[in-house]
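Asker: My questions are about this predicted structure, shown below with the sequence.
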Amino acid sequence: MKPQLVFSLEQALTMTYATLRFVHLGWRVIKIEPTPIKGRQSKGDPNRYIGRPVAGHDRHSYFVAPNAGKEAIAIDLKRKEGQALLKRLIEELRPDIFCTNTMPARHNKLGIGYEKLNQIKNDLIWCCISAMGLAYPDVPGYDPVMQAWCGYMDLTGHPDGPPLQCGPPIIDLKAGDEAFTQIILALMERAETGSGKMIDISMAQVAVSWLHTFLPMLDMDSPPSELKRSGNEHRQFIPVNAYRTKDGFVYLAIGSDAQWNRFIEKSLFSSLKQDRFATNEGRRQAKIKLHQAIEAITREHTSLEVSAVLAEAGIPHSPITPIENVFQLPFVASGILKTVAPDGRQVRLPPPAVQTDYLDQIQSLLPFAPAYGEHTTRILTEAGLSAAEITALKDQEVIA
């Protein structure tokens, strides 16, 4: 598939992550942000100002990774002049895709609804991510709120503790992945039909779509208590848990009776060769005593010693890797992306979901995240606006 041009009126993470995946393909992504609001110090995407300052006032650490490799333009779409300018940009630059995670209730006010943009370019792929989709235009939503709303927090944490959110913003990221996938599918359809498409992604529906190992079980005689918070345990496969060692923790996951038999054949764990533990159901019935028995063994040895035995037995396991050590994992170190901040320091970025030819060509070095409005003049010039027109738009505060 040839590189595409993406316009994205985006902020925060979910759509910003989706369009980053297009950057990884070598596609051109133009990030559209609003012009400054009078009396407010921050400008554009609120995520620009989250984390530690990295490059001036408007590029803090939280903003950098999801926006590397993009261009940035600032337009006041609340004004008819700004909407006319967007129309001109679409007519002249001919983007393939328009994305937004602006609340749907604001689409018409900003002139970015599918019907309006489709009139400008009828083969445009239009994609929106929102809390509950276009059917619920006034509902706002952030990742932790969606985790609370869609049952995730009822599933996360220890049984005797409060509900917890997952560490990474998994619903933001899942919705972004879904936007990426649906846009690719729409482009494939367009190649056959010549028609554009409206893609409506609900973060709530995306979240609930992942609950395959929970919701259906309610209709198959599992009481809710069987599905709720279970700490680091698996609810069905036993033993799957984190166990304390002399110097930390080891997480092991036994997913079959065959693995269990290999586990107890090792002399370190041979004391667990008991009839009551012979089957997964037996282990589930006695899981508290089993977890205690395993930890009584592991806590007498280092994580490295326990891991060596588990590796010999072919048992899936891992020490708990500190976040600061993740970049050193062999399969990560070979695939990380990089960018260079304006002060010359190199910043490591997470690897792409899948390595691409484009990333190989540029040696995995992405341009640094753009400053607010950094490319406004250049993009408008590319679209055919004269220097006088651009100056007039700046003077009228239609662009920044």
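Answerer: Nice, thanks for sending it over. Numbers count the residues shown, from 1 in each chain.
Asker: From here on, just use CA atoms for contacts and neighbour counts.
Answerer: Will do.
Asker: My read is that residue 71 contacts residue 30, right?
Answerer: Yes. Judged on Cα atoms under 8 Å, residue 71 makes contact with residue 30 at a distance of 4.8 Å.
Asker: Helices along the stretch 101-250 of the chain, start to end?
Answerer: Remark: helices assigned in the stretch 101-250 of the chain by DSSP state H, counting those that start in this stretch are 107-110, 114-120, 143-149, 152-155, 170-193, 203-208, 215-218, 224-227.
Asker: try this one side by side with the last:
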Amino acid sequence: MSSQSKLAEQPLLLAGVKIIAVEQYGAGPFGTQHLADLGAEVIKIENKNDGGDVGRHVGPHYFGENDSQFYQSFNRNKKSVTLNLKTPDGQKILHRLVKEADAVFNNLRGDLPAKLGLDYASLSGANAQVVCAHLSAYGREGSRAAWPGYDYLMQAEAGYLSLTGEPDGPPARMGLSIIDLMTGTTAAMGLLAGIIGARASGIGRDIDVSLFDVALHNLAYVATWYLNADATVTRQPRSSHPSLTPSQLYRTQDGWIFLMCNKEKFWGVLCNKIGRPEWIAKEEYKDFTNRLKNREALNLQLEDVLLTRPTQEWLALFAGAVPAAPVFNVQEALDNSFVEEQKRILMLDHPTASVRTVASPVRAGRHPTKPAPEMGQHNIEVLKAAGFSDHDIQHFAEQSVI
């Protein structure tokens, strides 16, 4: 039996972990989907009086009513319970669910978790070990706690638009909602760390992650250079690395290629592969420092060579010896034969549609393939498991609590 077959027979890594998720749209659902993909029971709380998760209605592409393709991108392998947390019975149900939960997650505006009883102070009476993870725009404290906030705003304020695009162009954001995705992933990491800590100590806590904090944290070495060397990184031509050369876009005979010779050894390999071995020891190009000083001249000479062949010929020649990649659009990226080889596209077991989606990047055996749930699909299952009777459930439904 292969190692992959053995892994496929084992329980998923987070089997037995239960998370109550009061979430909507992108960042929060993306984070908890990581956990659901790994086997956690993620119970998604939606208020049907508000239309449920707003992501259900984000067009222009839909599989059905309240079932947008956007929504399916962030919510597979979860359960959905409709619950109005603004009612006494809604709070009663929440506290009953929390008794058996490892964590309660939300991605609400910073001032709302306490008002809706989603913080540790509100829930520790039901479960002292529960971890309350809060993903907000600007945090739950401070002058912006009540502010709404979105990915593009964070990119703008954290300086990303000054780093993206060509030097003579207008400020430009990244093409993906990278702050949403990174914040969701960071929140998932924080939540798991909280669960590990709570299992060791028996005491839960609040954990906070904000879009703003993650956007700022992602500046990484760019921030360190400014804070310690007063050096400000600006946009470079052809998306080049600020200090390493060659590491940028180059034209080829039929398009583009991205080269990243980010270790000294790759420079020599590149020179030999393109038939310019004399450049290896050339004074102006012999190391990173000199290549950076003479970057403009080097790039002109290098591009002259790369223009003599089409991109695929260069990629075949470099073949992993020189770090290089084609420059694809989204269609080409998903139709890439390497994606098929690596089995990166999943078919979900949707009841009415053919739903294909990108697999979890964490490979730990099998990938579960349950589609994102219908609104309230698991009301009866979850409430009965929590000890509520058929009569209770009927009452909650009649009162629009669920």
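Answerer: That came through fine. Every value quoted in this text rests on a predicted model; they were computed, and no experiment measured them.
Asker: Would you pull the TM-score for this pair?
Answerer: Overlay of the two chains. TM-score (TM-score structural alignment, normalised by the length of the first structure): 0.89; 383 aligned residues with a Cα RMSD of 2.2 Å.
Asker: returning to what we had before: to residue 347 of the first structure, which of the helices of the stretch 101-250 of the first structure lies closest?
Answerer: Of all the helices of the stretch 101-250 of the first structure, helix 170-193 sits nearest to residue 347 of the first structure, with 21.3 Å by Cα to Cα.
Asker: Could you check how far residue 280 of the second structure is from residue 245 of the second structure?
Answerer: 13 Å (Cα to Cα, to the nearest Å).
Asker: which one of these two has more residues nearby?
Answerer: residue 245 (28 against 17; other Cα atoms under 10 Å).
Asker: Let me see the contact set for the equivalent of that one over in the first structure.
Answerer: Residue 245 of the second structure maps onto residue 238 of the first structure when the alignment is built from TM-score structural alignment. Residue 238 of the first structure makes contact with 253, 254, 255, 280, 283, 284, 287 under the criterion Cα atoms under 8 Å, 6 or more residues apart in numbering.
Asker: quick revisit: go through the helices of the stretch 101-250 of the first structure and name the closest to residue 11 of the first structure.
Answerer: helix 170-193 (11.7 Å).
Asker: Output the residue interval of the second structure matched by that closest one.
Answerer: Under the criterion TM-score structural alignment, helix 170-193 of the first structure matches residues 178-201.
Asker: The matching stretch vs the first structure, mean deviation?
Answerer: Following the fit onto the first structure, the mean deviation recorded for stretch 178-201 of the second structure is 1.8 Å by mean Cα distance after the TM-score superposition for the first structure.
Asker: Check the offset of that stretch from the chain's centre.
Answerer: Between the centre of stretch 178-201 of the second structure and the centre of its host chain there is 12 Å, according to Cα atoms, centre = their mean, to the nearest Å.
Asker: The helices of the stretch 101-250 of the first structure: which one's closest to residue 136 of the first structure?
Answerer: Taking these one by one with Cα to Cα, helix 203-208 is closest: 10.9 Å.
Asker: counterpart of the closest one in the second structure, which residues?
Answerer: Structural correspondence for helix 203-208 of the first structure: residues 211-216 of the second structure, per TM-score structural alignment.
Asker: Mean deviation, the matching stretch versus the first structure?
Answerer: Taken over the aligned residues, the distance from stretch 211-216 of the second structure to the first structure averages 1.9 Å (mean Cα distance after the TM-score superposition for the first structure).
Asker: Contacts for that stretch next, please.
Answerer: 135-138, 149-151, 154-155, 158, 179-180, 182-183, 186.
Asker: Which element, helix or strand, includes residue 392 of the second structure?
Answerer: Element membership of residue 392 of the second structure [criterion: DSSP states H and E] is helix 390-398.
Asker: Okay, buried residues for that helix please.
Answerer: 393, 396 (16 or more other Cα atoms under 10 Å).
Asker: got a list of contacts for it?
Answerer: Here helix 390-398 of the second structure makes contact (Cα under 8 Å, 6+ apart) with 89, 380, 383, 384, 402.
Asker: of those, closest to residue 83 of the second structure?
Answerer: Nearest to residue 83 of the second structure among the contacts of helix 390-398 of the second structure: residue 402, at 4.5 Å, using Cα to Cα.
Asker: And the closest one, how far from residue 20 of the second structure?
Answerer: 15 Å.
Asker: Just give me the match in the second structure for residue 129 of the first structure.
Answerer: Residue 129 of the first structure maps onto residue 135 in the second structure, by TM-score structural alignment.
Asker: Touching, residue 180 of the second structure and residue 151? I think so.
Answerer: Yes. With contact defined as Cα under 8 Å, residue 180 of the second structure reaches residue 151; the gap is 5.7 Å.
Asker: if we can go back for a sec, how about JSON lines for the helices of the stretch 101-250 of the first structure, with mean neighbour count and distance to residue 388 of the first structure added?
Answerer: Putting the helices of the stretch 101-250 of the first structure into JSON lines (neighbours: other Cα atoms under 10 Å; distance: least, Cα to Cα, whole Å) gives the following:
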{"stretch": "helix 107-110", "mean neighbour count": "15", "distance to residue 388 of the first structure": "25"}
{"stretch": "helix 114-120", "mean neighbour count": "16", "distance to residue 388 of the first structure": "25"}
{"stretch": "helix 143-149", "mean neighbour count": "20", "distance to residue 388 of the first structure": "43"}
{"stretch": "helix 152-155", "mean neighbour count": "21", "distance to residue 388 of the first structure": "54"}
{"stretch": "helix 170-193", "mean neighbour count": "18", "distance to residue 388 of the first structure": "37"}
{"stretch": "helix 203-208", "mean neighbour count": "20", "distance to residue 388 of the first structure": "43"}
{"stretch": "helix 215-218", "mean neighbour count": "14", "distance to residue 388 of the first structure": "60"}
{"stretch": "helix 224-227", "mean neighbour count": "13", "distance to residue 388 of the first structure": "64"}
